[in-house]
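Q: Predicted model, plus sequence, below.
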Amino acid sequence: MSRIYYRGGMSPFETFSPGYILTHNVIGTNVGNFLYLNGVLRSLMIDDNTVIQANYYNTNYYKPEYVNENFDCFVIPLADAFRENFVNELNELTSFVKKLKIPCYVIGVGLKESYEPDFSQPKPQDEAVKKFVTAVLEKSNCIGVRGELTGKYLETLGFAEGRDFMVIGCPSMYMKGKRLHIQNPKLDVNSKVCFNSNVAASVPTRKFIKLKMKEFENHYFIGQVVNELRSIYLGAPYEYKIEYNFRNVTDKIYQDGRLRFFCNVPKWMEFLNDSDLTFGSRLHGNIAAVLAGTPALLVTKDSRTRELAEYHHLNAIHESKLNEKLTLQELVEQQDFSQIEKYQKQNFDRYVAFLKKNDIPNIFMDGEDPQETAFDRKIKQTDLLEGIVPVSQCSLEEIAERNRDYYTNLDEKLDRLSKKLNFTSDLLQKERIKNQKIATEPLSKKVVNKVKGFLK
């Protein structure tokens, strides 16, 4: 039996209501995080007795002493964590890892930079990254990074490929082992095409995606982040004041019911499996389609999307190459969607070699590549949420239930925060009273008490 403690917002075998997800952000802002997490956990659940426990994105969910006594390892699957606005989280993880006595494994991590990173200049996160990687290497043989660009970045910090890190791609791509099969699509106006986008994409990219949706009557926009979930589930206006695929419930895409949001990977992939193509700027939105056997065309824009597209040979086009005069079908005809299969086995073998280098028990040991695993069996036993349709498609009873779900969870969270705040306030007040008492004591008494304390 293996006992795994891991960084993650929730277990793949837990089902939370959309209201709970919105108020507690267990998806880590983006449901795409579930994809690489599922890939890692499926690899490491060696039998039906494997114990997995999330930290719910709370570094202090369990104390280090408890983790040392009750788990065999701490697994840290990460996305583009080598970035400036993730420094605080990295520092917390570093501090936690240093207190552990069990192995710690980073299975996937990447750099977030421009499409053509400048490695000649220091970056704000350098010191935090060095401390984090060093701490992890004290408890494992090497870390797994997403792509060559992340590898080059670590080399500028003094780490060496092969010794300190291996390029393994995204663990989500090995959710089905070495097995991938993608056919070139034959699109027409009746094809079911799924789209995705994000606010980080350029304005022309977002406009292009919105324009191409009109070419297919049977299209869907698949949301991935909490703001999109809030908008689809509750009808709240989309928060960003920018050109986007949908903004209000009065938008045509709402009224036509062409929005979806998935709170788990299986239902997400099931929907994409029944589609003819996925197109957009969401990395894991397109990887989910590939895993479902559906062709996907990714719009790349930064180092994160570039290095994974290059490593896995995902079909991709840089956002500067988008031409509104071309139909999506014409863009697709320029692609060979079978190319991913040609490189999947060698990438998979490298991933397995990484697990072996770290002596991590996994389902692929001894050349195995099982089609059904302990992870798969447990997923089948889990009562998973269906895809969420836009609120415009709901009855008044369903709308009322959605609001009850959201505001009940919000009230419970605010109540907990209030109690925590009151507790902290009481502690501060006690400290103030104590300090005031000390401040008013005669100097001689203070000295005597200090000496007594020292002698003890």
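A: On my side now, so go ahead. Bear in mind that the values here come from a model prediction, so they are computed numbers and not experimental data. Numbering: from 1, shown residues only.
Q: going forward, measure contacts and count neighbours with C-alpha atoms only.
A: OK.
Q: if I read this right, residue 78 contacts residue 109, doesn't it?
A: Yes: the criterion here is C-alpha atoms under 8 Å, and residue 78 meets it with residue 109 at 4.8 Å.
Q: measure residue 124 to residue 113 for me?
A: Residue 124 sits 12 Å away from residue 113, going by C-alpha to C-alpha, to the nearest Å.
Q: and for these two, which residues touch both?
A: Jointly contacting residue 124 and residue 113 under the rule C-alpha atoms under 8 Å, 6 or more residues apart in numbering are residue 83.
Q: For residue 187, which non-adjacent residue is spatially closest?
A: Counting by C-alpha to C-alpha, 6 or more residues apart in numbering, residue 329 is the residue found nearest to residue 187 once chain neighbours are left out, at 6.3 Å.
Q: the more surrounded of residue 124 and residue 113?
A: residue 113 (20 against 13; other C-alpha atoms under 10 Å).
Q: List the contacts of that one.
A: Per C-alpha under 8 Å, 6+ apart, neighbours of residue 113: 83, 302-304.
Q: what do you get for residue 72?
A: With C-alpha under 8 Å, 6+ apart, residue 72 has these contacts: 2-5, 102-103.
Q: which helix in this protein runs the most residues?
A: Taking DSSP state H as the criterion, the chain has its longest helix at helix 396-440.
Q: What is that one packed up against?
A: In terms of contacts (3 or more C-alpha pairs under 8 Å, 6 or more residues apart in numbering; DSSP states H and E), helix 396-440 is packed against helix 18-24, helix 226-234.
Q: so the helix or strand following it versus helix 396-440, what angle?
A: For helix 396-440, the following helix or strand on the C-terminal side (DSSP states H and E) is helix 443-455. Relative orientation of helix 443-455 versus helix 396-440 (axes from the mean of the first three to the mean of the last three C-alpha atoms, to 10 degrees): 110 degrees.
Q: how about the helices in the stretch 101-250 of the chain?
A: Along the stretch 101-250 of the chain, the stretches classed as helices by DSSP state H, counting those that start in this stretch are 126-137, 148-156, 203-213, 226-234.
Q: what's the neighbour count on residue 437?
A: 10.
Q: swap that for residue 227, sorry
A: Residue 227: 18 neighbours (other C-alpha under 10 Å).
Q: what does residue 431 give?
A: 12.
Q: Then residue 174?
A: Neighbours of residue 174 using other C-alpha under 10 Å come to 25.
Q: ok, now the one 10 residues further on?
A: Other residues within reach of residue 184, judged by other C-alpha under 10 Å, total 16.
Q: what separates it from residue 3, distance-wise?
A: 42 Å.
Q: got another, please set it beside the one above:
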Amino acid sequence: MTNLGHTPPFRISAPGKRICFWGAPAHVPPFGSLFEGLDLTGANTGNLFIGHGLFHGVDCAHKAFHPGFGAIPAERLHEHFDMLFVPASNFVGNGVDLTAHADYFARTRLPIFCFGLGSQLRPGEAPALKPGTERLLHLLAERGGSIGVRGAFTADVLWRMGIRNTSIVGCPSLLGLQASALERLAAARPALDKIALNLSNNVRRHALHPEAMRTSENGLFQRLLGENAFYILQNERPEIELLAAIAAGEAAKVTDAVQRIADIFDISGSRDDIKAFLERRVRIFYAVDDWVGCMATMSLAIGSRFHGNVAALLAGTPSLCLVHDMRTRELCELLRLPHVVLDRRIAAEELLERGLDADFGPFLANRPRLMTEWSLFLARNGLEPVPETTRAPALAEMLA
């Protein structure tokens, strides 16, 4: 496993406190099958970056993830912990049911601090949340000084729900960003030497422009069959089934999975290049360090998975985010990351050209302002930031 071995430049301090974490995981325990491992990530390996960034970005007396609602009665949680940290994902979505969680945490005595809350709604879509989910969101607002949200869109959705104490700070996945990675981004020149591709082909129905997303992603996938590229998964079932069949040596299942994936990308499954690519160039990671270590070997990451591109950023590798929904859009706009909105069919060559022209100057210049927002957010919750006390000379010179 790759050991990143650096101290993050911005940390959260809670001296003497025992902190319980519940939400996106930071690590997964040993597992049997690829799908068992996927379940342990919360059904999406990208969740690991949220939990990992927050868990390893906190200094306190003791920290641990909640062992399960059956392990500690809610009424006695305060005997083990002093506060609850929630590395959140897209809780603000129609269909998300957090009733059991609302019931449990309502019976605890702990203050609750939420980081990185996001919305899955479309612009203009009225919230129709499950009652339990809405109760949990209001509980988060009542138990903490301020809810950390991913962007202005989520803050507006919560405002219309009557939740006004929000701070727009983005996602805690980037708390682990090292000065060395910032230096690499400042000096990097994107290239097509070795490309990491990430796609959201299994959630296109949620896109702002589904057909534009489908044709743009499919064209890019087809184009990269001829490049030194790797397809990085997060929760795409046919592709994971392919990896499982390859590992088990089940030739018939491999052939079936290749055909199903080819159909998704509008390409003939009988082509030699698609079969070779899918059997040799598909990867999935269940540990943040391994994923970031792989991205450090790439010359460019491109795709519609926000945390797939975060993996590249943490490695100091340039990336281009293909924005297909409000979740990715609000984060890219807040962080000032290079991105393209898939609101029309965009040819693969144009996407690659945009990737080669990716400019991280705005992202780097925006970082001090974002860290100030984090400091204010933590202060509203009675927490202490440990700000950047030094900046690598090379990075300071480039920004100057």
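A: Right, received. Where do you want to start? Owing to the predicted nature of the structure, the values given are computational and were not obtained by experimental measurement.
Q: Which position in structure 2 pairs with residue 320 of structure 1?
A: Using TM-score structural alignment, the partner of residue 320 of structure 1 in structure 2 is residue 343.
Q: Next: residue 358 of structure 1.
A: Matched by TM-score structural alignment, residue 358 of structure 1 corresponds to residue 381 in structure 2.
Q: Which residues are in contact with the nearest residue to its match once chain neighbours are set aside?
A: Computed as C-alpha to C-alpha, 6+ apart, the closest residue to residue 381 of structure 2 that is not its neighbour in sequence is residue 145, at 4.6 Å. Residues near residue 145 of structure 2 by C-alpha under 8 Å, 6+ apart: 113, 165, 380-382.
Q: Go through these and flag the ones preserved in structure 1.
A: With both residues aligned by TM-score structural alignment, their matches' C-alpha atoms under 8 Å, the contacts of these that structure 1 also has are 165, 380-381.
Q: Now tabulate these in JSON lines and tack on neighbour count.
A: Below are these laid out as JSON lines (neighbours: other C-alpha atoms under 10 Å):
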{"residue": "165", "neighbour count": "17"}
{"residue": "380", "neighbour count": "17"}
{"residue": "381", "neighbour count": "17"}
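Q: which of those lies closest to residue 338 of structure 2?
A: residue 165 (29.2 Å; C-alpha to C-alpha).
Q: Pull the number of nearby residues for the closest residue to that closest one other than its chain neighbours.
A: Of all residues not flanking residue 165 of structure 2 in the chain, residue 146 sits nearest, at 4.9 Å (C-alpha to C-alpha, 6+ apart). Burial measure for residue 146 of structure 2: 26 neighbouring residues, criterion other C-alpha under 10 Å.
Q: and residue 146 of structure 2, what pairs with it in structure 1?
A: By TM-score structural alignment, residue 146 of structure 2 lines up with residue 142.
Q: Check residue 242 of structure 2 too.
A: Residue 242 of structure 2 maps onto residue 231 in structure 1, by TM-score structural alignment.
Q: same question, residue 48 of structure 2
A: Aligned counterpart of residue 48 of structure 2 in structure 1: residue 34 (TM-score structural alignment).
Q: What strand or helix carries that match?
A: helix 33-44.
Q: contacts for that helix?
A: By C-alpha under 8 Å, 6+ apart, the residues outside helix 33-44 of structure 1 that reach it are 8, 12, 27, 77, 79, 107, 170-175, 264-265, 284, 288, 360-364, 373-376.
Q: Equivalent analysis for stretch 344-359 of structure 1, please.
A: 105, 140-142, 144, 166, 168-169, 171, 174, 177-180, 312, 361-362, 364-365.
Q: Flag every buried residue along it.
A: 344-345, 347-355, 358 (16 or more other C-alpha atoms under 10 Å).
Q: Roughly how far does the residue lying closest to residue 119 of structure 1 once chain neighbours are set aside sit from residue 404 of structure 1?
A: Among residues not flanking residue 119 of structure 1 along the chain, residue 153 sits closest, at 6.6 Å (C-alpha to C-alpha, 6+ apart). Residue 153 of structure 1 sits 47 Å away from residue 404 of structure 1, taking C-alpha to C-alpha as the criterion.
Q: Show me which of those two is the more surrounded one.
A: The residue with more neighbours, out of residue 153 of structure 1 and residue 404, is residue 153; 21 against 13, by other C-alpha under 10 Å.
Q: which one in structure 2 is aligned with the more buried one?
A: Checking TM-score structural alignment: residue 153 of structure 1 goes with residue 157.
Q: same question, residue 260 of structure 1
A: Match for residue 260 of structure 1 (TM-score structural alignment): residue 283.
Q: burial count for its match?
A: So residue 283 of structure 2, with other C-alpha under 10 Å, has 18 neighbours.
Q: List the contacts of it.
A: Counted by C-alpha under 8 Å, 6+ apart, residue 283 of structure 2 has contacts 230-233.
Q: got it, and residue 88 of structure 1?
A: For residue 88 of structure 1, counting by C-alpha under 8 Å, 6+ apart, there are no contacting residues.
Q: what do you get if the cut-off is 10 Å, keeping everything else the same?
A: 94, 125, 128 (C-alpha atoms under 10 Å, 6 or more residues apart in numbering).
Q: Same list (these) but as CSV, adding distance to residue 337 of structure 1 and neighbour count.
A: Listed next are the contacts of residue 88 of structure 1 as CSV, based on distance: C-alpha to C-alpha, whole Å; neighbours: other C-alpha atoms under 10 Å:
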residue, distance to residue 337 of structure 1, neighbour count
94, 40, 21
125, 36, 17
128, 39, 21
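Q: now, among these, which is nearest to residue 149 of structure 1?
A: Closest to residue 149 of structure 1, out of all of the contacts of residue 88 of structure 1 and judged by C-alpha to C-alpha, is residue 125, at 15.5 Å.
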